[in-house]
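>>> Test case, fold it:
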Amino acid sequence: MDNVGIMRIFSCMKNRYDIAIVGGGLNGCALALALASGGFTVALIEAHKTQGSAKTQFDGRSYALALASTRLLSVIGIWDQIAEHAQPMLEIKVTDGRPGEGPSPFWMHFDHAELEEGPMGYMIEDRHLRDAFLAAISNQPNITHFTGAPVIGQKGLGGAVEVEIEGEETVNASLLVGCDGRKSGTAQRAGITRSFKDYGQTALVAAIGHEKPHGGIAHQFFLPAGPLAILPLTGNRSSIVWAESHDRAAEISALPDEGFIEALQPAFGDFLGALSVAGARFSYPLNQTLADQLTADRLALIGDAAHGIHPIAGQGLNQGLRDGAALSEVLVDAKRRGEDIGAAPVLDRYADWRSFDRTTLALATDTFNSMFSNDNPLMRLGRDIGMGLVNAVPGLRRGFMREAAGLTGDVPRLLRGQPL
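Have a look, this model is predicted:
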């Protein structure tokens, strides 16, 4: 054997891991920590250079975490680090209406007091969650974190997969997991196709300061152009996700902060008093993109790489964490049985577990957006009556709350607060 062959074998042994994860966002970090706790060696590969502490300034980004997701974060050692920064969502009010006219008299009201487990969920700022993940990863010896390391190639090698990283030595693993977003390069390189639907809407995202306290109440206000979510943050601040048509959103995005508030006010209303922008403003087009399969040869997809959905239910991150919890459980159980974790029968268990849930949620968010993002009088009457009926039936209300909290269905151990 020549020197090149010897060096290649040495490099493969040096950079051999049980699992390689492409995508170092929140889903990738959570999956890496879960797998490491299950005894796997993990290469976490992030295309962007990881910044230092994000706590110096609030940039407006935040996430809604379902109750089940907080249980997962507790098991992997994250929740205790961020709980003091989390704002519980004690109530959710869902209304229908038009900007400047106020809400319809028919609405849905969900109160956490109807759940024995506690608040349905929490709001947490990105800076606190991301810093907690990075600190935990740096202290986990089973995780090697590659940052500023875009993946430029991947290929199967019999019982393994080889991942080529720009500017780095090749990584080899028994399984490759794609957590790299809606335009997943991992999925593309594996030949996995996607279905796509453009909603003709753009989401305007910002943190809003307000004069009056929010009381821990989240609001979902359905408007003809698209929904407006008002989600409570700590202090007198709320996060908004405001869907408008692409053209109107572009006009609003171009306005200064004062103009943005002036445009927002008719939709938001005055129930929280005077408003102001607190942090940066963001916008992104809304679409649905679903991978046609969740697995391939020694490969699995989770999060937006598997299913990017409309944010109407605030379930994007929660579904990604649910994917990771299910995949971790399947792989840990397979390892204990002595199975090859990258083998098709093992990965089929993950795909079977998650396929129904992801299809159902994609259909539900698509249907809700179609039903509510219009001003058709008959549609308005039908949905208002429907909301009134749900609100009047305690069993239906409770069912919706348990679904939003992530407590229904075949729940993975991590989401039940149990270690792997």
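>>> going forward, measure contacts between C-alpha atoms and count neighbours the same way
OK.
>>> I'd say residue 401 and residue 118 touch.
No - counting by CA atoms under 8 Å, residue 118 is not a contact partner of residue 401; they are 11.0 Å apart.
>>> Count residues in the vicinity of the closest residue to residue 257 other than its chain neighbours, would you?
If the residues on either side of it in the chain are set aside, residue 257 comes closest to residue 277, at 6.3 Å by CA to CA, 6 or more residues apart in numbering. Number of residues near residue 277 (other CA atoms under 10 Å) recorded here: 19.
>>> tell me what the host helix or strand of residue 277 is packed against?
In this structure, residue 277 sits in strand 275-291 according to DSSP states H and E. With contacts defined as 3 or more CA pairs under 8 Å, 6 or more residues apart in numbering; DSSP states H and E, strand 275-291 has these neighbours: strand 194-210, helix 257-268, strand 307-308.
>>> how about this one, so we can line them up?
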Amino acid sequence: MTSRSRHGVHLSRDYDYDAVVCGAGVAGLAAARGLGGLGLRVLVLDKQHTPRDVAKGEVLQPGALRVLRRWGTEEALRRRGAVGLDRLVVRSDRGAPLMTLDYGQLPEGDRKLLAHEHLAILHTLAQDLPPTVELRRGTLVREALREDDGRVGGVLLTSQDTRAAAAEAVEVRAPLVVAADGISSRLRRAAGIEGQRVEYPHRLVSLELTPPGPLPHDFSAYLTDRGLRLVYPLPGGRVRLYLQTEPDELRGLTADGFADWLARAVREVPALDGLVPALPEAVGSKQTFAVGRYLADRLAAPGLALVGEAAYAVHPMAAQGMNTAITSAASLAEQIARALDGSAPGDGGARLGAAAADAALRAYEEERRPTLVQAAKTSANAARMVTDLAWPGRVVGRRAVRCTGANARLLHTVTHNMAGLGPRPLTPLDRLQQIGLLPDPRAHRVPTA
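So this is what the prediction gives:
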């Protein structure tokens, strides 16, 4: 029996699933894949009837690829035409490399990135879900359900079918609820988990192009007087282009006005001349979005785990967001696996019990949050180095690019961190050497491990 109080829905422990995952983006699908791989019965819910085609989450780092390799998803993406890259490069507007993160120096098996469009990554993850996972789209999660002791024990949901005048609310019970419902997560707010979102003082415009000439062969960020220009290849002879803009720079522009703005913005970067012929046809692919960063104060509460942008969001420049979502989902599944060993079965036929779930959530928080804190610093520093147009930030950022680019030791550390292979924090001394305020006698000593 369940009862409703002014604080929400309270229920006894009689579970319908082992886990309910709220959100079918990369984070939610990765969590479902990891949990379903343990033989758990998992329900994935998403309010969208079909996945949205958005310009995000297209470059997979080696740390995430380690996870996808275990699941067989990496090979599936390669069969779908994913493009392999081996470098992240910060360049001048004429294309001269200023700082090159060479993935070829990383351990065997971790020397490539993969690029594919976001929808292809979502579809591949969805097709690889184990048979114990049910994916239900067009369903809105209205609120979390609370057990008698206050822990989260399920969700209240309704269909998003617009043909239904009044969709019936349905309670779904599970000892584990995974909030993968984005940066505005309703479940995170319901759990009382705080965090601060910081908006960057610019926007990004994304376009997809099919240039007539050779494709770029790496992930390149160009430094310009008007901010970031980011380019990398996609399958099928296509290219993704990001352009930094002032918040109101494009406001009120007609389609022709935007086409003129775009042509000027690309022609200002001589290294991008090869993209100019493809610009007219690319105008229709324009997506514009605000950019911010966010890190939740906690990653878990009793019965509830946060993954993906519900927990952590960063600037796209460093290609960290999707990758930390995948590795966080894998970490959660690993902690659940450990907690399942020797644990009592759950109630109502569930394999996972509340005690085992909460033990795993505590371990997930302890293992994962320091990694996300470090990844947030790495991403914020990388974004600031190439996007800050204020005079002091621009001077420091350009200096950091040049000094880091000339220091093999720091380059190797930054590459390792960007690849998601485990945090290697830069010390205060490293930071001073990174902006050239102190000499580095170890600059040519690249770590062997």
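>>> TM-score of the superposition?
Once superposed, the chains reach a TM-score of 0.82 (TM-score structural alignment, normalised by the length of the first structure), with 390 aligned residues with a CA RMSD of 3.1 Å.
>>> Between the helices and strands packed on strand 275-291 of the first structure, which one is closest to residue 368 of the first structure.
strand 194-210 (12.1 Å; CA to CA).
>>> which parts of the closest one are buried?
For strand 194-210 of the first structure, a neighbour-count test (16 or more other CA atoms under 10 Å) marks 194, 199, 201-210 as buried.
>>> Stretch 384-397 of the second structure too?
384-389, 394, 396-397.
>>> Residue 146 of the second structure: which of these is nearest?
residue 384 (41.5 Å).
>>> In terms of helix, strand or coil, where does the closest one fall?
Following DSSP: H, G, I helix; E, B strand; the rest coil, we place residue 384 of the second structure in the helix state.
>>> Check residue 406 of the first structure too.
coil.
>>> Does residue 383 of the second structure touch residue 320 like I think?
No - between residue 383 of the second structure and residue 320 there is no contact under CA under 8 Å: 11.1 Å.
>>> okay, the two: which has more neighbours?
Set residue 383 of the second structure next to residue 320 and count neighbours by other CA under 10 Å: residue 320 wins out with 27 against 19.
>>> circling back: what's the most distant pair in the buried residues of stretch 384-397 of the second structure?
Greatest spatial distance among these (CA to CA): 387 and 396, at 11.5 Å.
>>> about what we covered before: quick one: buried residues of the strand holding residue 277 of the first structure?
Residues of strand 275-291 of the first structure classed as buried: 275-278, 281, 283, 285-291 (neighbour count, 16+ other CA under 10 Å).
>>> just stretch 364-379 of the second structure next, same as before
364-365, 368-369, 371-372, 374-376, 378-379.
>>> chain center to it: distance?
Centroid separation between stretch 364-379 of the second structure and its chain, computed with CA atoms, centre = their mean, to the nearest Å, is 13 Å.
>>> and it, which stretch of the first structure?
Here stretch 364-379 of the second structure aligns to the first structure at residues 350-365, judged by TM-score structural alignment.
>>> same question, stretch 311-326 of the second structure
Using TM-score structural alignment, stretch 311-326 of the second structure corresponds to residues 306-321 of the first structure.
>>> mind checking how far the aligned partner of residue 408 of the second structure in the first structure is from residue 121 of the first structure?
In the first structure, residue 408 of the second structure lines up with residue 394, judged by TM-score structural alignment. Residue 394 of the first structure is 19 Å from residue 121 of the first structure, where distance means CA to CA, to the nearest Å.
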